Structure formats: structure tokens, C-alpha cells
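Colleague: Predicted structure and sequence below. I'll ask about it afterward.
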Amino acid sequence: MTFQIPSDWQIPTITPLDQALARTMRTRIDGKAKPPGSLGRIEDLAVQLGTIAHPSPAAFQNAALLVFAGDHGLTEEGVSQYPSAVTAAMVRTYLAGRASANAFAAASDVRVRVVDAGVAGELPSHPDLLDIKIRAGTANSARQAAMSPQEAHKALAAGFAIASAEIEAGADIIALGEMGIGNTASSALLVHRLAPAPLDDCIGVGAGQDEPGMARKRAAIHKAANRSDVTAPFDVLREFGGLEIAMMAGAALGAASHRRPVVIDGFISSAAALVAVRLAPAARDYCVFAHRSAEKGHDIVLTALQAQPLLNLDMRLGEGTGALLAVPLLRAASRLLTDVADLSDVLEGRI
């Protein structure tokens, strides 16, 4: 896949979905050979997909998972029980095809592309790895801004360009995943400011913490929050975000600008979606929320975005695993529009 990161990139103008058309789409689905409403929320998903695709058929079948990886300087404050080196180790595991995301991708027939957004370490060259490293991990946001304005802008633009290139290469569903030790701490800060919500309500165990570890994590996150009182979306992103989170936000904007659904995974991907929607509100219409994460704070993001996820499996791994499990539901909902007969055709013997 080839693409360029435009230096003059700007937040795109995204066309909101036509709600009158959505009502027409609902009427069309009600007329299918089934009792109205009998397929529950799959019908809601079909309405969304049909409205996104119009006037083309809703033939959403070819999915790509983008796993964005980056490290966080905030880990210096002890927000995770795992060292930053685990990020690079997991990227190598994805590239070897041996991570949970790879297994779920194989089961769901989804291609995986891994993006080095800002891993604090060198990675081997691999055909499925895009090296877009902005820097080797963010700065420690408890002490200074995580990113410069230029770095945050470049990360957004890169995510947008990557999603756009995947779509141009044939993907019609973009799924988002991530890997980055410390990124639940970064996400908690983003959600705190952008939802907005009380900070302690946004802080969860992440990859696993005992009580002393949680005390360190809370203290570090509060220290970061007390350092800066920014509330504007781009400023919040550069002060507290991660490079992988910024690229996911850009990818969500890229999918929406090309009128393609973007499947949002769990807490961290949802924090990225929150950034994207705060930057360009109409992007919300193109987001499909895969699952309700067990990570504390995810319900806050979902409420802020008025989102009802498709699945509730007590998962909190990340990597795009929940998004991968939701992709077959998008394919099924798409086929409800394109493959299922109208009830009138059945009753009048035209089938």
C-alpha cells in the first residue's frame, strides 16, 4: 500500500447522514420478508449501512483491521505493571500472526495491517507493517505535553491517509485496534476532558493493576490533568493523547470522509472516536461501536457518543479483537438489504 501524508492536511468536512433517507431505508427494511423489527438491532445497523452507501447498494464485505501501536511517556510514572518494551514485543507477535487479533481476524476473514505510530523501539521490516513512527513514544504528559502541535497534526493526517489508502485498495469496512502500554491512562485523560466526566470515573485497571498499582496510576493521571486545563479537542489530544490514538482518530475521519463504516473496538478506540467526533461531529454517523468493554470508563464514552455497542462479552483486551467479532454482523446487516426478498414479492409469487 502506498500513500503520502499531506503536509497541508486539515480536518475534513464530513457530510452527515440524511435522516430522511434513513427513514426511507427503515421502511424498506420493514418491507422485507420478515416481521418488522424481528431482527432487532441488526435492522438498525442495516439502516445505518444503507444510508451510508446510498445511492450504491450496501455491499459492505471487505474489511481491514488497522492496529495502531505507540508508546506513552506517562508510563514513567508507573501507570502500568508492564514495561513499554511489551508494545514492541506485541507488534512482533502480530506480524508473526500469533496474537489474539490474528486469530480473530482469521476467523472473521479480515486482513490485518499493523502501524508503527510511535513505538519506543525498532521493529523488523515486514510487508504488513507500516512504519509511520512520528517519534519513539510520547512525552510524559504528567510533566509536559505528550505531543507538539506538529506531531499531533501529523499523526491525525497519517491515520486519515492510511484509512483512505485502504479504502482505495478495496476495503469497504475499516476496523480499528491498538497496542500501547499506558494507553488506558492516556484515554482516561481524553475522556475526562472530552466527554466530559469526573476523572476518577474514567480510570480503570487497564492491562491489570493491584491496589498499590492503581494508586500510582490514579496519582499520575491526576498529576497530568492538573498540569493543563485545556478543553479544546485538538489541544486535549496533544496534551494527553497517544500517537496511536491520534492516528486512530485520523483513520475514523478518513473512513467517514469516504462514506465507509468504521468499526470502533473498546475503551481506547472509543476514546479515539471521541476525539474524531469532537473534531468533526458528523463522523459519529459512520461509527459502529463493536462491544461494551469491561474497562472502567467505556460506558462514559458510549454515553457521550450516544452509542449502543453490538456486543457485550466482558472483553477488555484491545487489539481490535471486539471490532473483529463485530465485522460479521456488519456483513450480515448489509446482506439484509441486498439479498433478502421483499415480502410483497413472496406473497405475490414473484420468488
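Modeller: Perfect, I can see it now.
Colleague: switch to C-alpha atoms for all contacts and neighbour counts from now on
Modeller: OK.
Colleague: ok, how many other residues are close to residue 306?
Modeller: Residue 306 has 10 neighbouring residues, counting by other Cα atoms under 10 Å.
Colleague: how close does it get to residue 188?
Modeller: Applying Cα to Cα, to the nearest Å, the value for residue 306 to residue 188 is 18 Å.
Colleague: just checking, residue 186 is part of a strand?
Modeller: No: per DSSP: H, G, I helix; E, B strand; the rest coil, residue 186 lies outside any strand segment and is helix.
Colleague: from what I can see residue 43 touches residue 36, true?
Modeller: No: counting by Cα atoms under 8 Å, residue 43 does not reach residue 36; the two are 9.1 Å apart.
Colleague: what about residue 112, is that helix, strand or coil?
Modeller: Three-state call for residue 112 (three-state DSSP): strand.
Colleague: Neighbour count for residue 43 and residue 36, which is higher?
Modeller: With neighbours defined as other Cα under 10 Å, residue 43 and residue 36 compare such that residue 43 has more, 21 against 14.
Colleague: Secondary structure element for that one, which one?
Modeller: Element membership for residue 43 (DSSP states H and E) is helix 41-53.
Colleague: what do you get for residue 207?
Modeller: Counting by DSSP H and E, there is no helix or strand that carries residue 207.
Colleague: give me the number of residues near it?
Modeller: For residue 207, the count of nearby residues is 16 (other Cα under 10 Å).
Colleague: residue contacts, it?
Modeller: Contact partners of residue 207, counting by Cα atoms under 8 Å, 6 or more residues apart in numbering, are 80-82, 317.
Colleague: what does residue 122 give?
Modeller: residue 88.
Colleague: Which strands or helices does the next helix or strand after the helix holding residue 43 pack on?
Modeller: Sequence order places strand 63-70 as the next helix or strand after helix 41-53, per DSSP H and E. Judged by 3 or more Cα pairs under 8 Å, 6 or more residues apart in numbering; DSSP states H and E, the packing partners of strand 63-70 are helix 85-95, strand 111-118, strand 173-179, helix 243-257.
Colleague: and here's the other structure:
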Amino acid sequence: MFSIDKLNRNLEQEIQHKINFKTKPIGSLGVLEKIATQISLIQNTLSPNISKPTIVVFAGDHGIVKNHPVSPFPQEVTSQMVVNFLSGGAAINVFSKLNEIDLKIVDSGVNFNFPKSNNLIDAKINFGTKDYTQTSAMTEEECELAIAKGAEIVTKIYSTGCNTIGFGEMGIGNTSAASLLMSAFTKLPLESCTGKGTGHSEEGLQNKIEILKNVQSKHTATDAKNILANFGGFEIVMISGAILQAAQLKMTLVIDGFIVSSALLAAHAIDKNVLDYCIFSHTSGEFGHKNMLNYLKAEPLLNLGLRLGEGTGAALAIPTIKAAVSFLNEMASFASAGVSKKN
């Protein structure tokens, strides 16, 4: 995979010249100018476009939920929310429809038998992961298969003409998996990586941290894929594979919140160049996400206190990304508009 830093510096200078000579003071469109530059470099053109933006929501269950109170919600909420996605009733459905974003729902490993549906991508690896207080969440073979399926799904979406993709997730217990992954990849203590998830009390949070510390003590791995197999959910691992493939295809990646960012940490450990293709949609209200963003040296677009997941932050950020491309392509230059430049 190539890195944007290694692209033609002449092109970067041409992009900056084009931006600077729009009818505005230099730098006055702030972060939009950075986004326009990044997407132009990704697409290797002075006239980039956002084509068929798509958000893919991956869903999976986590074995730890059956035996330990890491979430105040029961496991069956995962499958119930997938049904809600398919019927159009969730926040991600509302925001995707509003912003004209295509939405795909993937069963990565939900502990439920869904009826056949044209609206559900069946990529089930297993009926949820194993309880990682007892053993690894998945086998190495299952991990590799999840990565491959994530890549396969992205390749199929890319073939339809999509060049901008965001990821969302659903899985009761997946903030626990994300906290463990974050701690493993950033080397931060679990206390700096663990939040209340779907609504724990302070007492519940402390109990969750103690449970996860016990999990951490039972697993030793330094390789990225081994870490994913130990702690990941099938939805998280599939997102890691999707991120790697989307970057390989030179797509623009819109990164959502805490869970998706944990999948990015794994992808980044496998190939550091993936960050060149990432636009960070927002700072999550989930504790630990700011530390995660700092580790990745990320500058998110929005800070709305969101902690829902589902890809909602990505869906809200895509109109801003479209605006960045539109000003670059459609805004007049000083010369074309007959406006005098600064002396």
C-alpha cells in the first residue's frame, strides 16, 4: 500500500495553489481545506469526488456477556437491534437516509438465526465469540476468516462505484472488547481505556474494569492478529479487514467512534499507512476515545457527545466531507470571479 506522504509533491503544491486562490482569505475554510487536500491526494487528482458514500454496520455477539456483567443490557439486544436496522428504525437509518448514504448491515457473528433477507449480508463466522475470561475469543482461523470477509465485503461495495466508506457496529459487550484491544495496542492501563458503555453505574464500571483486568492477565500476545483473536468481536475483526482493504483500494475511510477506532488500532498495527486514508468523524463521549485519538494523532471533525455507535458519527460527518470537495471543485477563483486579491 502506498503512503500519501510518498505521492507526487507537485500535485500537493497544485492542490494548495488551487485552494489558496479561491475567493477567500488563505486558510479561512480551516479543516475543510485539509480534508479537500487529503481526498485529492488519495484520488490523485485536482478534482476529487465523493461517489456513492456507504456505511457498513457489522454486528456480532460477545461470549463474555453470558457469564459476566460487563453490560447492563442482555445479549439478545444485538439481534433485536439488527432487526431494527433492517426495518429502518435506528438512528443510523435516519441519518443515512437524511444524508443520502447507502447503508449495509452485516451479520458478522450474532447469536441468532436471522431469516434470509436481501437487506442483510450474511457473513456469520460463528454464533458469537467465546468467553475470553476462559479462552481466546476466537481461533486464529476464525480471525483470519473475519478479516478476509471484511475485505470481501468492501471489494464488492467498491465495485459498485463507491469511493467513500464508513463503518459502524452493533454488539452488546463490544466496549469491553474495544477497551482490551486499546490497552493492548496503546499500552495504556485499562483504567484509561474503559468507560460505562451502554450505561453502567460507577459501581458497574469498577466491576467491569476488574473483570477486564482478570481477562488481560490470562492472555499474552504481541502480534496484532493474535491480539484480535484474543479479545476481538467478529464485528471488530471484520471492520479491521474492511479498513485494510478499503485503504488498499484507495478509498476515503470515515472512522466512527470508540469501537471502530479500536478496529483501526489493529489495522494500523498491521499497516501504518492506513491512517493516510482515514478521516475521523467525531470524538466519542465514551471514555477512552480521546486517548485513542491522541495515540493515532487524529483530528476529528465533530464533537457532539455521541456514544451510540452504529456509524452515526460517520453519517453526520459525511456532509462536511462533501462540502470540502464541493468548495474545491465549485468555488470561484479570484481570477474567474474578477475579485481583487490581497495586496
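Modeller: Sure thing, it's come through. Predicted, not measured: the structure shown is a model, and the values here were computed from it.
Colleague: Post the TM-score for the overlay when you can.
Modeller: Superposed pair, TM-score by TM-score structural alignment, normalised by the length of the second structure: 0.95. Supporting alignment: 336 aligned residues with a Cα RMSD of 1.4 Å.
Colleague: ok so, going back, looking at the helices and strands packed on strand 63-70 of the first structure, which is closest to residue 195 of the first structure?
Modeller: For residue 195 of the first structure, the closest of those is helix 243-257, at 15.2 Å, according to Cα to Cα.
Colleague: quick one, helices of the first structure?
Modeller: Under the criterion DSSP state H, helices of the first structure are mapped to 19-30, 41-53, 85-95, 100-108, 149-168, 183-194, 211-227, 233-240, 243-257, 267-279, 298-304, 321-339, 343-347.
Colleague: which residues does the closest residue to residue 264 of the first structure other than its chain neighbours contact?
Modeller: Spatial nearest neighbour of residue 264 of the first structure, chain neighbours left out: residue 289 (4.9 Å); criterion: Cα to Cα, 6 or more residues apart in numbering. By Cα under 8 Å, 6+ apart, the residues touching residue 289 of the first structure are 263-265, 270, 307-310, 323.
Colleague: corresponding residue for residue 289 of the first structure in the second structure?
Modeller: For residue 289 of the first structure, the aligned position in the second structure is residue 280, judged by TM-score structural alignment.
Colleague: how far away is its match from residue 15 of the second structure?
Modeller: Counting by Cα to Cα, the separation of residue 280 of the second structure from residue 15 of the second structure is 21 Å.
Colleague: how about residue 206 of the second structure, what's its match in the first structure?
Modeller: In the first structure, the residue matched to residue 206 of the second structure (TM-score structural alignment) is residue 215.
Colleague: what's the spacing between the counterpart of residue 36 of the second structure in the first structure and residue 57 of the first structure?
Modeller: Per TM-score structural alignment, the equivalent position to residue 36 of the second structure in the first structure is residue 46. From residue 46 of the first structure across to residue 57 of the first structure, the span is 11 Å (Cα to Cα).
Colleague: same thing with residue 47 of the first structure?
Modeller: Separation of residue 47 of the first structure from residue 57 of the first structure (Cα to Cα): 12 Å.
Colleague: Same check on residue 332 of the first structure?
Modeller: 14 Å.
Colleague: do the same with residue 76 of the first structure
Modeller: From residue 76 of the first structure across to residue 57 of the first structure, the span is 50 Å (Cα to Cα).
Colleague: Check residue 246 of the first structure too.
Modeller: Relative to residue 57 of the first structure, and taking Cα to Cα, residue 246 of the first structure is found at 32 Å.
Colleague: higher neighbour count, those two?
Modeller: Taking other Cα under 10 Å, residue 246 of the first structure and residue 57 do not tie; residue 246 has more neighbours (31 against 15).
Colleague: Translate the more buried one into the numbering of the second structure.
Modeller: Using TM-score structural alignment, the equivalent of residue 246 of the first structure in the second structure is residue 237.
Colleague: ok, now which ones touch its match?
Modeller: 143, 146-147, 150, 228, 263.
Colleague: between those, which is closest to residue 172 of the second structure?
Modeller: residue 263 (16.0 Å).
Colleague: how many neighbours does that closest one have?
Modeller: 26.
Colleague: got the contact list for the aligned residue in the first structure for it?
Modeller: The pairwise alignment with the first structure assigns residue 263 of the second structure to residue 272, based on TM-score structural alignment. Applying Cα under 8 Å, 6+ apart to residue 272 of the first structure gives the contacts 187, 245-246, 248-249.
Colleague: Swap in 7 Å and give it another go.
Modeller: Taking Cα atoms under 7 Å, 6 or more residues apart in numbering, we find residue 272 of the first structure in contact with 245-246, 248-249.
Colleague: okay, now residue 221 of the second structure: neighbour count?
Modeller: Residue 221 of the second structure has 12 nearby residues by other Cα under 10 Å.
Colleague: same thing with the one 10 residues further on?
Modeller: The burial metric for residue 231 of the second structure, expressed as a neighbour count using other Cα under 10 Å, is 31.
Colleague: So it is in contact with residue 179, correct?
Modeller: No: using Cα atoms under 7 Å, residue 231 of the second structure makes no contact with residue 179, being 9.2 Å away.
Colleague: roughly how far is stretch 29-46 of the second structure from the heart of the chain?
Modeller: Distance of stretch 29-46 of the second structure from its chain centroid, counting by Cα atoms, centre = their mean, to the nearest Å, is 20 Å.
Colleague: got the buried residues for it?
Modeller: Applying a neighbour-count criterion of 16 or more other Cα atoms under 10 Å, one finds 31-33, 35-44, 46 buried in stretch 29-46 of the second structure.
Colleague: go on, stretch 250-269 of the second structure?
Modeller: Result for stretch 250-269 of the second structure [16+ other Cα under 10 Å]: buried residues 250-268.
Colleague: Work out the gap between it and the centre of the chain.
Modeller: Mean-position distance between stretch 250-269 of the second structure and its chain equals 4 Å (Cα atoms, centre = their mean).
Colleague: same question, stretch 289-309 of the first structure
Modeller: With Cα atoms, centre = their mean, you get 12 Å for stretch 289-309 of the first structure.
Colleague: buried residues in it?
Modeller: Using 16+ other Cα under 10 Å as the burial criterion, the residues of stretch 289-309 of the first structure that qualify are 289-302, 305, 307, 309.
Colleague: Tabulate the contacts of residue 289 of the first structure (CSV), appending distance to residue 143 of the first structure.
Modeller: As requested, those are arranged in CSV below (distance: Cα to Cα, whole Å):
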residue, distance to residue 143 of the first structure
263, 33
264, 30
265, 30
270, 25
307, 34
308, 36
309, 35
310, 38
323, 34
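Colleague: which non-adjacent residue is nearest residue 31 of the second structure?
Modeller: Among residues not flanking residue 31 of the second structure along the chain, residue 301 sits closest, at 7.8 Å (Cα to Cα, 6+ apart).
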